[in-house]
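In: Just a sequence and a predicted model for now, questions to come.
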Amino acid sequence: MRTSLDPTTLAAVESHLTAADEHLARAYPGDDGSRQPVHTVYVPADRYHAGLAHEWGEQARRLLADHGGTGVLLDAVGVRADLRDVVASQVEEKLSREPVEDLRVDLEDGYGDHPDDDEDRTVLAAATALRQDVAAGTATPFLGIRFKSFERDTRARGLRTLDIFVSELAGTGELPDGLVVTLPKVTSVEQVEAMVLVCDRLEVAAGLPAGRIRFEVQIETPQAILDSTGTAMVARLVHAGAGRVSGLHYGTYDYSASLGIGAAYQSLEHPAADHAKAVMQLAVAGTGVRLSDGSTNVLPVGDGDQVRIAWANHGRLVRRSLERGYYQGWDMHPGHLPSRFAATYAFFREGFAPAAARLQAYVRKQEGAVMDEPATARALAWFLRRGLDCGALGADEVSDRAGLGPADLSRMLTPSGAES
């Protein structure tokens, strides 16, 4: 066969692209396939105590019992008839075993402003209670605090709170595996850079491995989406984190209010919210940084009709987020737990059979009605992996339907794994 490119040209191409290759590998490593919680529960720090997650589960079960049980819940959320029995069983089991996946002790808006001595005592008590939960084996899989922002007026207080929390935990044992802290109201790249510096210093002081402390960035200001130069600053925030940014969380109400949206129309499904989250989704694509949607302030309280309406609203919003690639959201009340899990489990159960069949056909190189690319195969594997992680799917049924076990799915989440 004839060719025209000589070795010198090929070497020149390799040389020219070396730096770009290195940047791509460093900045866009892809998702590591580890578990992502389906929700984050925010609890004001002065209401937090050891055993709180279990109490939320008990309150959720009582609410279910008082308002017609899982049958009424599944009607409200709109679970398909053929899935009702399995989803009902899964929700009941989840509320008993692990009602909260990710717990964030809030020392920001949910806690408010307090004298410094009071906040010092509160954050110390929170660290002590968290350590008690860890020692008792009752801690949630993911946990941490949200401290006050790095804006000028709250910066010193936020730093002190973070310092007390991390120092106390590190001084009483190993940091919990699922520990993460939340940096709210970010308005500049410099704030993320400052957070990286703080994490470095805390690790050195506590004798922790470099990179051990990771943090979420809350996107709840317009500046985080579009800066004064017209740049989508959220992408710069992710890469300024030096590998420490674990997630971007959308802040429904601060962001909406900052755009002048009236209180009655502030929602995670407002067009302004969808725009912000679409930009966030682009910013994290390929980076391994996870996304979380926001919350709803419509609570399942009051009489039976009010509770059912709230469940229906919350379940619809959870489903909407899942369909758009947001696999995590905020929950603000124990009554949100039943609708969160019912909607999540129904979503994965509905998609299970077709996803498993397509993935099996891809792996076996079978021809069918859909011809999937390696990237789509990775998405199918990721769907099944998420379903396993949250408890919607079982390892045996996935293996039976897809011909792949959990380890096989994890291997497929890398580009080379999907192509082999």
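Out: Cool, got the structure. Numbers count the residues shown, from 1 in each chain.

In: Going by C-alpha atoms from here, please, whenever you check contacts or count neighbours.
Out: Noted.

In: which residues does residue 391 contact?
Out: By C-alpha atoms under 8 Å, 6 or more residues apart in numbering, the contact set of residue 391 is 90, 345.

In: how close does it sit to residue 329?
Out: As judged by C-alpha to C-alpha, to the nearest Å, residue 391 and residue 329 stand 17 Å apart.

In: same check, this time on residue 358
Out: Distance, residue 358 to residue 329, by C-alpha to C-alpha: 28 Å.

In: Take this one as well and set it beside the first:
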Amino acid sequence: MRVTLADPSALIPGFAQTHREQSALYPYRPVEWQPVHTVYVPADRFDDVTTREWGDAALELFRRHLTEADLATVLGATPGVPPGAGEDLAGAVHGRVAAKLAREPVEDLRIDFEDGYGTRPGEEDGHASAAAKAVAAMHAAGTLPRRWGLRVKSFADGDPVRAVRTLDGFLTGVTERAGRLPEGFVITFPKVLMRDYLHQFADCLDALEDGLGLGRGTLRFEIQVEAPQTVLFLDAGLVTSLRGRLAAAHFGVFDYTASCALPPHEQRLDHPACDHARHVMQTVFAGTGVELSDGSLAASPASDGGRDVRDLWRRHARLVGHSLTHGFYQGWDMHPSHLVSRYAAVYAFHLSRYGEYARRVRAWEERRDAGEGVMDEPATIKTMAAALRRADLALGTGPEEPTA
């Protein structure tokens, strides 16, 4: 064909550099396994059987208080599950939840040395050593969750040495006992009120890797977004400036809502102020490979009675569904009862539209009409294919999920 411009490349001499920067900031990554939750356990209450005890407690509540009919009621009020689908899904979800609690109740474990632990100047060293010993025992027994780690104290509290000392003692203890650092380790870095704290912490991780003989970039961390100040300095450039150490961003609902001066009864995960913060997190980290996680429900059943337990499950499932519909596929669980409603809501969310998505993707691949008035765009098909992959991994049909 005839063209007017002889050499368009001469008009955009900086393109190659810009494209390299794009590839560094927004690398293409297929959907990979991500835990559906993070379980937080205070360091002084953690030992090598904690995760199994959580699973046993959750399974006991499940067997006592959640029939398929009860589950249909719970799912009927869960966002992300189509109206009327609860009864159809209850049977499949019920069996999956029981199997999951028996096989792998905790996907991601965080040993907490921050808010859930408190300030214990004379005890923290001992608890860090005990936690390291327990982790090494779990690793040897094959019971360490696929993702695991610890939450250190915040630099914002004015004592970064305490945070680094605990991390140092813990990692030294684990590597000496286990012979290496087991796979899946991540650090939670809380209450980041100043951007510089991130780079200061990353420098500490450099030094720890050198001292422990770990490869550069082995120690990665997740930032907790717990204040409006943090939202203001989030940007995609953090991923490259932190040299790939930023693994995830986790939302902290209670500190965040308190920082916004919301009244106590409005400190809830589905408050519009929380939606805003999460949407900023999504916007900033879209395409960067940084995982996102929602926060928690700070409540447990009022009693062991069936009504109180099911009320808690309905409440928690609604919040999990809210997170899922907003594109946050992970959240925090703070009590064994939460495992039941977490897995029930997650499985129902993925199963409820799996058949429809698979049918529409097949129609697109076969270049035929999907029917029912559907006109899918390429971006929609890409999203549905990703949703199917994410569902396979969460439901236990993907290659990264252990089988029963």
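Out: Right, received. Where do you want to start? Quick caveat: nothing in here was measured; it's all calculated off a predicted structure.

In: Alignment lookup: residue 335 of the first structure to the second structure.
Out: Matched by TM-score structural alignment, residue 335 of the first structure corresponds to residue 337 in the second structure.

In: Can you tell me the closest non-neighbouring residue to that match?
Out: residue 58 (5.2 Å; C-alpha to C-alpha, 6 or more residues apart in numbering).

In: try residue 162 of the first structure
Out: Residue 162 of the first structure's closest residue in space is residue 147 (C-alpha to C-alpha, 6+ apart), at 6.5 Å.

In: Give me the distance between stretch 156-172 of the first structure and the centre of its chain.
Out: How far stretch 156-172 of the first structure lies from its chain's middle: 23 Å, per C-alpha atoms, centre = their mean, to the nearest Å.

In: Buried ones in that stretch, by neighbour count?
Out: By neighbour count with 16 or more other C-alpha atoms under 10 Å, stretch 156-172 of the first structure contains the buried residues 157-162, 164-170.

In: what's around the equivalent of residue 197 of the first structure over in the second structure, how many residues?
Out: Alignment note: residue 197 of the first structure maps to residue 203 in the second structure; criterion TM-score structural alignment. A count of nearby residues for residue 203 of the second structure, using other C-alpha atoms under 10 Å, gives 12.

In: State the helix or strand in which the residue of the first structure sitting at the aligned position of the residue nearest to residue 337 of the second structure lies.
Out: For residue 58 of the second structure, the aligned residue in the first structure is residue 60 (criterion: TM-score structural alignment). Per DSSP states H and E, residue 60 of the first structure falls inside helix 52-66.

In: Quick one: residues in contact with that helix.
Out: In contact with helix 52-66 of the first structure (C-alpha under 8 Å, 6+ apart) are residues 70, 73, 92, 95-96, 98-100, 103, 138-140, 334-338.

In: let's go with 6 Å and repeat that
Out: For helix 52-66 of the first structure, contacts defined as C-alpha atoms under 6 Å, 6 or more residues apart in numbering pick out 95, 99-100, 334-335.

In: Repeat that for stretch 89-109 of the second structure.
Out: The contact list for stretch 89-109 of the second structure (C-alpha under 6 Å, 6+ apart) reads 35, 38-39, 55, 68, 71-72, 145-148.

In: Off-centre distance for it?
Out: 17 Å.

In: which residue numbers in the first structure go with that stretch?
Out: Stretch 89-109 of the second structure covers residues 83-103 of the first structure once aligned (TM-score structural alignment).

In: From the chain's centroid, how far away is stretch 136-149 of the second structure?
Out: That offset, for stretch 136-149 of the second structure, works out to 18 Å (C-alpha atoms, centre = their mean).

In: equivalent range in the first structure for that stretch?
Out: Alignment of stretch 136-149 of the second structure against the first structure: residues 131-144, by TM-score structural alignment.

In: Show me which residues of the matching stretch are buried.
Out: Buried residues in stretch 131-144 of the first structure, counted by 16+ other C-alpha under 10 Å: 131-134, 138-144.

In: Helices of the stretch 101-250 of the second structure, start to end?
Out: Assigned by DSSP state H, counting those that start in this stretch, the stretch 101-250 of the second structure shows helices spanning 124-141, 160-178, 195-212, 228-233, 237-241.

In: cool, and the stretch 301-404 of the second structure?
Out: So, for the stretch 301-404 of the second structure - with DSSP H, counting those that start in this stretch - the helices run 306-325, 336-352, 354-365, 378-395.

In: how far apart are the third one and its match in the first structure?
Out: Using mean C-alpha distance after the TM-score superposition for the first structure, helix 354-365 of the second structure ends up 1.2 Å from its aligned counterpart in the first structure, as a mean over the superposed pairs.

In: hmm, back to that, any chance you could list what contacts the match of stretch 136-149 of the second structure?
Out: With C-alpha under 6 Å, 6+ apart as the test, stretch 131-144 of the first structure has contacts from 50, 101-104, 178-181.

In: hmm, try it at 8 Å
Out: Applying C-alpha under 8 Å, 6+ apart, the contact partners of stretch 131-144 of the first structure are 37, 50-51, 53-54, 98, 100-105, 130, 169, 172, 176-182.

In: mind checking the end-to-end distance for it?
Out: End-to-end distance for stretch 131-144 of the first structure: 11 Å, by C-alpha to C-alpha.

In: picking up where we left off before, tabulate the buried residues of stretch 156-172 of the first structure (a markdown table), appending distance to residue 234 of the first structure.
Out: Shown next, in a markdown table, are those (distance: C-alpha to C-alpha, whole Å):
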| residue | distance to residue 234 of the first structure |
| --- | --- |
| 157 | 25 |
| 158 | 22 |
| 159 | 22 |
| 160 | 26 |
| 161 | 25 |
| 162 | 23 |
| 164 | 29 |
| 165 | 27 |
| 166 | 26 |
| 167 | 29 |
| 168 | 32 |
| 169 | 30 |
| 170 | 31 |
